[in-house]
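*Asks:* sequence below, structure please.
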Amino acid sequence: MVDNRSGAPTAARIGIETPPPGVAGITALIDAIPQPVWTARLDGSVDYVNPAWQSFTGVSGEAAQGHGWTVTVHPGDLQTIETALRAAAGTGEAFDIEYRMRRADGVYRWHLTRVGPFRAVDTRNLPAIAWVGTGFDIHDRRLAGEALRASEARYRDVVDHANDIVYTLRLDGTVEAVNPAIERMLGYRPDELVGRSIDPIIAPEDVARAHEMARQRGGDAGQRSYEIDLIAKDGRRVAVEINSRPVVSAGLPVLIHGIVRDISPRRERTQQADLMAAIGNALTSTYHLDVQLGRCADAIVTHLDAALARIWTLDPNDP
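*Replies:* Have a look, this model is predicted:
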């Protein structure tokens, strides 16, 4: 039963012959709520919508009666609402549901509606005799959340397919996250390193320097780069350049983000250039040939590999 003047639910509708004191005040309060409010029977047929609901949808209280309210719900969401109401009818428990509600101008906006059971007496031991729903416009928040998730997905796709290693470390050097490039560069799967210290894959002579750089990263918000050697799973040394910066929360560093780039080819080119320059200097000097060859051998030892230096110093009489 609906009050003829306001459309508000009456005491008779819920089976109370004599309205208890305060019912009129509650009705006035519901009418004044700025969010859409409705009441419905257990089968989902509506018998009351407040003025805010009518104002938002442009549908009168009379037109919303029974299942008239369904015209305000996006066709793609109606089945979800009906299914939720049927399920809740069996339990009598409150529930939340999100759906698109049509505004008076025809635009659908996402709403979160909290639906609770109405009982003749305020006790959970009695079965519900009706539903009371209150809606909240969450359209902007939902779209912002969807945009954020889409942005995160795009970022994750870029990171997962990057040629460089992208990592996150805790301040104690534990690997928080690392992308698949770690396997292509060093042979380690990400799950082999996450949750473990980064130290074992750093060349021993570079561990102290890496720690010092991490402490510096944790102490300011700047970004710096440095070069160290990493040890691959197969024992290879890989020369890398690391660019890292701290993640700051409430003014304090909490994590370290970084990018690792393989600079082995660049380092090899530099070493070769230095070697050729040193050999060139040795060969153009005014010293005797044996001194020149000795200087060339020294250059090779310094810039390339000691074993290769033997080609300059072999005795022809050696077997």
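*Asks:* for the rest of this, base every contact and every neighbour count on C-alpha atoms.
*Replies:* Fine.
*Asks:* the strands in the stretch 151-300 of the chain, which residues?
*Replies:* When secondary structure is read from DSSP state E, counting those that start in this stretch, the stretch 151-300 of the chain shows strands at 165-170, 175-178, 224-231, 237-249, 252-262.
*Asks:* hey, which of those is tucked in deepest?
*Replies:* Using mean count of other Cα atoms under 10 Å, the stretch among the strands of the stretch 151-300 of the chain with the largest mean neighbour count is strand 165-170, at a mean of 22.
*Asks:* what comes into contact with that strand?
*Replies:* If you take Cα atoms under 8 Å, 6 or more residues apart in numbering as the criterion, strand 165-170 is touched by 159, 175-182, 185, 254-261.
*Asks:* circling back: quick one: closest of the strands of the stretch 151-300 of the chain to Asp274.
*Replies:* strand 237-249 (17.1 Å; Cα to Cα).
*Asks:* got the angle for the closest one vs strand 252-262?
*Replies:* For strand 237-249 and strand 252-262, the angle between their directions (axes from the mean of the first three to the mean of the last three Cα atoms, to 10 degrees) works out to 150 degrees.
*Asks:* rewinding a little: got the strands of the stretch 151-300 of the chain as CSV, with distance to Gln271 columns?
*Replies:* Formatted as CSV, the entries for the strands of the stretch 151-300 of the chain read as follows, by distance: least, Cα to Cα, whole Å:
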stretch, distance to Gln271
strand 165-170, 24
strand 175-178, 30
strand 224-231, 15
strand 237-249, 12
strand 252-262, 16
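*Asks:* roughly how far does Thr134 sit from Pro21?
*Replies:* Counting by Cα to Cα, to the nearest Å, the separation of Thr134 from Pro21 is 24 Å.
*Asks:* these two - which one has more neighbours?
*Replies:* Comparing Thr134 with Pro21 by other Cα atoms under 10 Å, the one with more neighbours is Thr134, at 19 against 8.
*Asks:* and Thr158, how many neighbours?
*Replies:* Thr isn't right for residue 158; it's Val. Quick note: Val158 (other Cα under 10 Å) scores 12 neighbours.
*Asks:* same deal with Gly25?
*Replies:* 10.
*Asks:* now do the buried residues in stretch 105-114.
*Replies:* By neighbour count on 16 or more other Cα atoms under 10 Å, the buried set for stretch 105-114 is Tyr108, Arg109, Trp110, His111, Leu112, Thr113, Arg114.
*Asks:* export the residues you listed to a markdown table and append columns for secondary structure and distance to Arg217.
*Replies:* Compiled in a markdown table, those are given as follows (DSSP: H, G, I helix; E, B strand; the rest coil; distance: Cα to Cα, whole Å):
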| residue | secondary structure | distance to Arg217 |
| --- | --- | --- |
| Tyr108 | strand | 48 |
| Arg109 | strand | 45 |
| Trp110 | strand | 43 |
| His111 | strand | 44 |
| Leu112 | strand | 43 |
| Thr113 | strand | 46 |
| Arg114 | strand | 47 |
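*Asks:* to compare against the first, here's the next sequence to fold:
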Amino acid sequence: DTGRRSALESLRAARDALESRVRERTEKLASLNEWLQRQANLLEQSHDAICVREAPDGRIVYWNAAAEQLYGYSRAEAIGRDGCRLLQISPSLSMLDGLQRDRYWEGEVRCTARDGREILVESRQVLMTQPDGRWHVLETSRDITARKEAQERLRASEERFRSMFEQALDSVFVVDSAGLCQDANPATWRMLRLSRRQLVGRPIQELLAPEDRDRLAELQAALARGGTHRGEWVLLRGDGDRVPVELSASILAGGRWQAVARDIGERRRADQERARHLQEVELLNVRLARSLAETHHRVKNNLQVVAAIVETQQMMAREQVPSAALDRIKHHVLTLAALHDLLTHQAKGDREVEHVAVAAMMNRLGPIIRTAVARAEVTWHADDAFLPVREAGSFALLLNELISNAAKHGGRRIHAAFTLEPATAGSAVRRARLDVTDDGPGFPAGLAPEGLDTMGMDLIHSAATLDLHGTVAFQNRPKGGARVVVLFPLPEQPVPATG
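*Replies:* Just a heads-up that it's a prediction; the model follows:
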């Protein structure tokens, strides 16, 4: 009995120990399963596409949700398929060598999604050995297509900027936050007669004339507040010569600022010469005043004769002279004839005709312009203002050219408006605005009209900038159609005659 009880106790002890080990292993297995489930959840929640392929046949055995979203194939469609064939991947030699040598490779892989899109991914691949001796490749991938395209656009943009920077006719230089010249284009080297090596790293203050150096702090403070600057400065060349410039500055990232400087020395000399010439012209006008009415009449007749000759030449020599070119010349001549006709009427009451009413001039030019663009409806409006005779001629040619261009390029409803803008604070000079709009197709995307080398564009720029001393802008209207805006300083207005 004693031996039997001892044996039973031994069996109970063995049973208890076995049950304890079973419970322990069961708990460990449950814990392991829980850990594996967490890992699986992490894989499914990953933003990176993750797949596992058998080696060496490449058969897919795992495919997470991010892979479904990236490549467009569901898990059921991908499992069991050859991953390289499915995604049209051609493994590179570096990929194969890396996996064989280091069991690891990373790089960029170009593949094709289910919808045919070509995708560039950043891939990391690890070669792993399973307990059963089989080899698997664990691959994580991230779509970098958009990033690469953005980088390429940035690179192309930087190249375009650098090309413009290098080829600009104006001086362009960049100053860092410490006030040192960081970069300068070839135009700056030539203007200041210094090499790039002599400019880069040089305090910008050393390039300023002594009387302008105190203004530098004000300029930098204005730029630091996010503003811009435009004004006239005097720079010093390497040989000590002074060069007056018109300088435009704007802030850049990191406290740097960029300036564009244009040599205005020649312009100042031209202005002085122009002033001297105008004084001479005024003296001559006194002598010519008595014959002004007769001259206007004679010029009008001569211009009409020229228009008739051009029209005859157009009919007789079509193969040698473009008809459109002769039309343009004819209508410009008729425009000048109409202006001189208006001057003739004014000269009957005032022998010294110096100014022309803009509204009267536009009303006189209306029938001629409408004849030239018969297929379009032309309307106009003009505020009360006067232009000197010289500017009036340029204005008339400019108006005719802008309306003709609008009609030529598809405008059916064209409106020309001459308005006066209020004087800005601190300035007594008012600006005049000529606004020509149409309902045509507008300017083509990517086309810069001001860069076209045509007779019409030369006339527009010459009249707007050289004769009227203004600016011209080419725009597309939000509701369709083109807009050309000419802004120029309004000359001093004549004093109204008092009875």
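*Asks:* after superposition, what is the TM-score?
*Replies:* The TM-score (TM-score structural alignment, normalised by the length of the first structure) is 0.63; 243 aligned residues with a Cα RMSD of 3.5 Å.
*Asks:* before we move on, back to that, which one of the strands of the stretch 151-300 of the first structure lies nearest to Asn50 of the first structure?
*Replies:* Go through those one by one with Cα to Cα and the one that ends up closest to Asn50 of the first structure is strand 237-249, at 44.2 Å.
*Asks:* what helices or strands is that closest one leaning on?
*Replies:* On a contact count with 3 or more Cα pairs under 8 Å, 6 or more residues apart in numbering; DSSP states H and E, strand 237-249 of the first structure meets helix 207-219, strand 224-231, strand 252-262, helix 264-283.
*Asks:* change it to 10 Å
*Replies:* Under the contact criterion of 3 or more Cα pairs under 10 Å, 6 or more residues apart in numbering; DSSP states H and E, strand 237-249 of the first structure touches strand 165-170, helix 181-186, helix 207-219, strand 224-231, strand 252-262, helix 264-283.
*Asks:* tell me the angle it makes with strand 165-170.
*Replies:* Using the same axes, to 10 degrees, one finds that strand 237-249 of the first structure and strand 165-170 are set 50 degrees apart in direction.
*Asks:* strand 237-249 of the first structure vs strand 224-231, what angle?
*Replies:* Using the same axes, to 10 degrees: strand 237-249 of the first structure against strand 224-231 is 130 degrees.
*Asks:* return the distance of strand 237-249 of the first structure from the chain's centre.
*Replies:* Relative to its chain's centre, strand 237-249 of the first structure lies at 21 Å (Cα atoms, centre = their mean, to the nearest Å).
*Asks:* my guess is Ala417 of the second structure contacts Thr379, does it?
*Replies:* Yes. Because the distance of 8.6 Å satisfies Cα atoms under 10 Å, Ala417 of the second structure is recorded as touching Thr379.
*Asks:* which of these two has more neighbours?
*Replies:* Neighbour totals were compared for Ala417 of the second structure and Thr379, and Ala417 leads with 17 against 13 (other Cα under 10 Å).
*Asks:* for Tyr99 of the first structure, see how far away the spatially closest residue to His139 of the first structure that is not a sequence neighbour is.
*Replies:* Once its chain neighbours are removed from consideration, His139 of the first structure has its nearest residue in Trp110; the separation is 4.4 Å (Cα to Cα, 6 or more residues apart in numbering). In this structure, Trp110 of the first structure and Tyr99 of the first structure are separated by 6 Å, where distance is defined by Cα to Cα.
*Asks:* shared neighbours of these two, anything?
*Replies:* Shared between the contact lists of Trp110 of the first structure and Tyr99 (criterion: Cα atoms under 10 Å, 6 or more residues apart in numbering) are residues Val73, His74, Gly135, Asp137, Ile138, His139.
*Asks:* report how many residues lie close to the equivalent of the third one over in the second structure.
*Replies:* For Gly135 of the first structure, the aligned position in the second structure is occupied by Ser141, per TM-score structural alignment. As a burial measure, Ser141 of the second structure scores 23 neighbours (other Cα under 10 Å).
*Asks:* about what we covered before: can you tell me how far the residue nearest to His139 of the first structure is from Arg100 of the first structure?
*Replies:* Looking at Trp110 of the first structure against Arg100 of the first structure, where the rule is Cα to Cα, the gap reads 4 Å.
*Asks:* do the same with Gly258 of the first structure
*Replies:* For Gly258 of the first structure, the distance to Arg100 of the first structure under the criterion Cα to Cα works out to 42 Å.
*Asks:* go on, Asp206 of the first structure?
*Replies:* Noted for Asp206 of the first structure: a distance of 58 Å to Arg100 of the first structure, by Cα to Cα.
*Asks:* neighbour count winner among these two?
*Replies:* The residue with the greater number of neighbours, taking Asp206 of the first structure and Arg100 and applying other Cα under 10 Å, is Arg100; the counts read 21 against 15.
*Asks:* return the residues in contact with Asn41 of the second structure.
*Replies:* When contacts are counted by Cα under 10 Å, 6+ apart, Asn41 of the second structure is found next to Trp35, Asn64.
*Asks:* out of the buried residues of stretch 105-114 of the first structure, who's nearest Leu148 of the first structure?
*Replies:* Using Cα to Cα as the measure, the one of these that approaches Leu148 of the first structure most closely is Trp110, at 16.8 Å.
*Asks:* returning to that earlier point: surely the residue nearest to His139 of the first structure touches Leu143?
*Replies:* Yes. Counting by Cα under 10 Å, a contact exists between Trp110 of the first structure and Leu143, whose distance comes to 8.9 Å.
*Asks:* in a helix, His461 of the second structure, correct?
*Replies:* Yes. Secondary structure of His461 of the second structure (DSSP: H, G, I helix; E, B strand; the rest coil): part of a helix.
*Asks:* any idea what it aligns with in the first structure?
*Replies:* For His461 of the second structure, the aligned position in the first structure is a gap, per TM-score structural alignment.
*Asks:* check contacts around Gly22 of the first structure.
*Replies:* Gly22 of the first structure neighbours (Cα under 10 Å, 6+ apart): Ala28.
*Asks:* now swap in Arg269 of the first structure and tell me
*Replies:* Counted by Cα under 10 Å, 6+ apart, Arg269 of the first structure has contacts Ile263, Leu275.
*Asks:* tell me the residues of the first structure aligned with stretch 159-168 of the second structure.
*Replies:* The aligned range for stretch 159-168 of the second structure in the first structure is 153-162, by TM-score structural alignment.
*Asks:* just checking the distance from the matching stretch to the centre of its chain.
*Replies:* Using Cα atoms, centre = their mean, the distance between the centre of stretch 153-162 of the first structure and that of its chain works out at 12 Å.
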